[in-house]
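K.L.:
Attaching a predicted model along with its sequence, questions to come.
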Amino acid sequence: MLIGELAKLAGCEVETIRFYEKEKLLSAPERSASGYRHYRSDHLGELNFILHCRSLGISLAEIRQLANFRADPSLACEEINQLIDQHIKSVHQQLESLRLLEQQLLTLRQRCQHSSDAAHCGILQTLVQAAEGEPCACHGALPSQTAN
């Protein structure tokens, strides 16, 4: 099959396939005399594997590791477990960062309760003051930080 057909079957863009080939995550296809890539069904399996991993937020480096295990199924899976455990830990850290960001934005939003012009917008004033080096309400002590 040609690259467009592979892209359609996998539900991705042609450029995505080219990127994964360049990154050596997707094995190189054979080429015709005229230079067209010709893919086999195993390329679709590889591509779907990559796309599924990416949908889970797994990095390219981690996908390389998982692909090595996929290529040699006799290997012990402890490293796979550790990789996923580390990924879960990273997701927890991202969630905590997002919760903090949400609190900061909520605090910032409270600075402007009524519609008016930009000159009197509490949000804009807070952002400008922070840019000028003054303490800012959104990065001050948050309720979760003062609960001790």
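P.N.:
Yep, that arrived. None of these values were measured; they are calculated from a predicted model.
K.L.:
alpha carbons only for contacts and neighbour counts from here, please
P.N.:
Fine.
K.L.:
How about residues contacting stretch 3-16?
P.N.:
Contact with stretch 3-16 is made by 17, 37, 38, 39, 44, 47, 48, as judged by Cα atoms under 8 Å, 6 or more residues apart in numbering.
K.L.:
One more pass at 7 Å, please.
P.N.:
Under the criterion Cα atoms under 7 Å, 6 or more residues apart in numbering, residues 37, 44, 48 lie in contact with stretch 3-16.
K.L.:
Could you tell me how many residues sit around the last one?
P.N.:
If you count neighbours by other Cα atoms under 10 Å, residue 48 ends up with 16.
K.L.:
Helix or strand: which one has residue 66?
P.N.:
Element membership of residue 66 [criterion: DSSP states H and E] is helix 60-71.
K.L.:
Presented hereafter is structure B, for comparison with structure A:
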Amino acid sequence: MKIGELADATGTPVVTVRFYEQQGLLPIPARTSSNYRIYGGEHVDRLAFIRHCRTLDMTLEEIRLLLEFKDAPQADCGAVNALLDAHIDHVAERIAELKSLEKQLKALRSQCEDIQAGKDCGILSTLVVSARTPAAKRVHEHVHGAHPKTPRAAK
């Protein structure tokens, strides 16, 4: 099958198929005499594996490692288990961060219960005040290249 057919068969954009080839995740396909790429069932299976891993939010490096183990079926899967455990820990950290973000957003949302003029909006006022805090100033300075002043030595 040609690249467009592989893309259709797996629900993957052609550009993504090419990207996975460039990243070494998909084997280089054979070519016809007219230089068209020809993909087979192994490409469909491997691309489906990659896509499933991506739905689990795995990085390309994690997928690369899993594919290495998949390609060595005699090796034990201890490293696969460790990789998945590390990924689970990462997901748990992200969930905690998202819960914290949700809490912050709900607190922010509570600053403006009624629809009113923008100048009286508690959300906008809170965001403006928050932007003036020392932490926000340090972030602004870091992003824009300024360095915060060195604290003076305690007397």
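P.N.:
Here it is on my side, so go on. Please read these numbers as outputs of a predicted model, since none were measured by experiment.
K.L.:
Quick TM-score on the pair, please.
P.N.:
Superposed pair, TM-score by TM-score structural alignment, normalised by the length of structure 1: 0.87. Supporting alignment: 136 aligned residues with a Cα RMSD of 1.5 Å.
K.L.:
Next, count neighbours for residue 66 of structure 1.
P.N.:
The criterion is other Cα under 10 Å. On that basis, residue 66 of structure 1 has 20 neighbouring residues.
K.L.:
wait, what's in contact with it?
P.N.:
Applying Cα under 7 Å, 6+ apart, we find residue 66 of structure 1 in contact with residue 80.
K.L.:
Would you map the helices across structure 1?
P.N.:
In order along the chain, structure 1 carries the following helices (DSSP state H): 3-10, 14-22, 41-55, 60-71, 78-109, 122-131.
K.L.:
who wins for proximity to residue 33 of structure 1 among the ones you listed?
P.N.:
Proximity to residue 33 of structure 1, assessed across those by Cα to Cα, is greatest for helix 3-10 (15.6 Å).
K.L.:
Could you check how far residue 59 of structure 2 is from residue 21 of structure 2?
P.N.:
Residue 59 of structure 2 sits at a distance of 16 Å from residue 21 of structure 2 (criterion: Cα to Cα, to the nearest Å).
K.L.:
try residue 138 of structure 2
P.N.:
Residue 138 of structure 2 sits 42 Å away from residue 21 of structure 2, going by Cα to Cα.
K.L.:
now swap in residue 94 of structure 2 and tell me
P.N.:
For residue 94 of structure 2 relative to residue 21 of structure 2 (Cα to Cα), the value is 29 Å.
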